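Asker: this is a predicted model, with the sequence first.
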Amino acid sequence: MLNIVLHEPEIPANTGNIGRTCCATGTRLHLIEPLGFVLTDKTVKRAGMDYWDKLEVFRYDDWDDFKAKNPDAKVYMATTKAKKTHTQVNYEPDCYIMFGKESAGIPEEILVDNEENCVRIPMGHDIRSLNLSNSVAVILYEALRQNDFLGLETEGNLHRLNWKE
């Protein structure tokens, strides 16, 4: 099972959207404090719709608490400062993919200690970053693709109608 880690997220709607994406993909969500909102905030619930109760969520006091409780975790870190793209690594089925807060990203001191696991989403020169929930979806679905979508439904079923009537 894949894991998404949000380091000090600030915008409740982003976290709600990410929670919904995690539910849709069978992914665990890890939240590192401090949060810029209360998890019971109606905007988190609204963005996560009625899926929030199906979400496996873990909370941590800080980065050190996360590391202590997940000592063997392979953590990939999404940052615009990475040298390699998110498609240039092989995501293990139980890896963690971490994203920083909307206003500042993952702290520099954490990135420096983990530079070999830093990845970026390619984008234009004049754009600072993508929306956090969009970034999570882009990288998470690449990790899922690499792992044959880990038991997710991969085929739909069209209902054929006679449109000529």
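Answerer: On my side now, so go ahead.
Asker: when you work out contacts or count neighbours from here on, use the C-alpha atoms and nothing else.
Answerer: Noted.
Asker: so where do the helices sit in this protein?
Answerer: When secondary structure is read from DSSP state H, the chain shows helices at 12-25, 42-48, 63-69, 108-113, 132-146.
Asker: highest mean neighbour count out of those helices?
Answerer: helix 12-25 (a mean of 22; mean count of other Cα atoms under 10 Å).
Asker: in CSV, list the helices of the chain along with distance to Pro122.
Answerer: Putting the helices of the chain into CSV (distance: least, Cα to Cα, whole Å) gives the following:
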stretch, distance to Pro122
helix 12-25, 20
helix 42-48, 26
helix 63-69, 26
helix 108-113, 18
helix 132-146, 11
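Asker: between these, which one is nearest to Thr79?
Answerer: helix 108-113 (8.4 Å; Cα to Cα).
Asker: residues making contact with the closest one?
Answerer: Applying Cα atoms under 8 Å, 6 or more residues apart in numbering, the external contacts of helix 108-113 come out as 77, 118.
Asker: check it against this one:
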Amino acid sequence: MVLDAVQCDPNVGSRQQTPRIALYQPDIAGNTGAILRLGACMGMGVDIIGPAGFDMSDRALKRAGMDYLAMAGLVRHVDWSSFEAWRAEKRHRLVLFTTRGAVPLWDFTFQRDDVLLFGRESAGVPEIVHAAADAAVLIPMPGGGRSLNLAMSAAIAAGEATRQMAPP
């Protein structure tokens, strides 16, 4: 597993047995910061698969993540292959959120070892990532829009996964 120096607490998420959120080569620091805050608040680790389209020390990332950055279970993977090696070692199921998804979010059953993967804001993910996914999930948009903001999509998915795993 190849990680860079930006690593907060990679055990967030695994302590509470919750899924993790992964971002494939994110483009926008503000979205990534918001997702780091989401992960910290929901007890979900966040994996960033590089290269990112911005410097991780960017003020916008720190501003968006605010003081939650230190609480986030952030792990940066240098590239897709290092992420896949880590995922294979940990035996995490990969759940890709995509407009090409075959299963609507509401019909999907989440598991505690899932990694909820979201693509780049500008381009989604390449075919190699689609092929590696264990499931392709769609967030239904009855209003007819093309796509949601990345941070909004991650929040919707994290909320539904958490709801499904809540004690009865």
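Answerer: Great, that's in hand. Note that this is a predicted model, so its numbers are computed, not measured.
Asker: one step back: looking at the helices of the first structure, which is closest to Met77 of the first structure?
Answerer: Set against Met77 of the first structure and scored by Cα to Cα, the helices of the first structure come closest in helix 108-113, at 7.5 Å.
Asker: how big's the offset between the closest one and the second structure?
Answerer: Superposed on the second structure, helix 108-113 of the first structure shows a mean distance of 2.7 Å to its aligned residues (mean Cα distance after the TM-score superposition for the first structure).
Asker: for that helix, what is the distance to the chain centroid?
Answerer: 19 Å (Cα atoms, centre = their mean, to the nearest Å).
Asker: looking at the helices of the first structure, which is nearest to Lys81 of the first structure?
Answerer: Of the helices of the first structure, nearest to Lys81 of the first structure by Cα to Cα is helix 108-113, at 8.7 Å.
Asker: related to what we said a few turns ago, which one of the helices of the first structure lies nearest to Glu56 of the first structure?
Answerer: For Glu56 of the first structure, the closest of the helices of the first structure is helix 12-25, at 8.1 Å, according to Cα to Cα.
Asker: the helices of the first structure: which one's closest to Leu35 of the first structure?
Answerer: Of all those, helix 12-25 comes closest under Cα to Cα, at 8.8 Å.
Asker: ok so, going back, so which of the helices of the first structure is nearest Arg120 of the first structure?
Answerer: Arg120 of the first structure lies closest, by Cα to Cα, to one member of these: helix 132-146, at 8.9 Å.
Asker: where's the counterpart of Lys69 of the first structure in the second structure relative to Val78 of the second structure, distance?
Answerer: Using TM-score structural alignment, the partner of Lys69 of the first structure in the second structure is Trp86. Going from Trp86 of the second structure to Val78 of the second structure by Cα to Cα, to the nearest Å gives 11 Å.
Asker: cool, and Leu117 of the second structure?
Answerer: For Leu117 of the second structure relative to Val78 of the second structure (Cα to Cα), the value is 16 Å.
Asker: do Ala155 of the second structure as well
Answerer: 24 Å.
Asker: Pro142 of the second structure too?
Answerer: For Pro142 of the second structure, the distance to Val78 of the second structure equals 37 Å [Cα to Cα].
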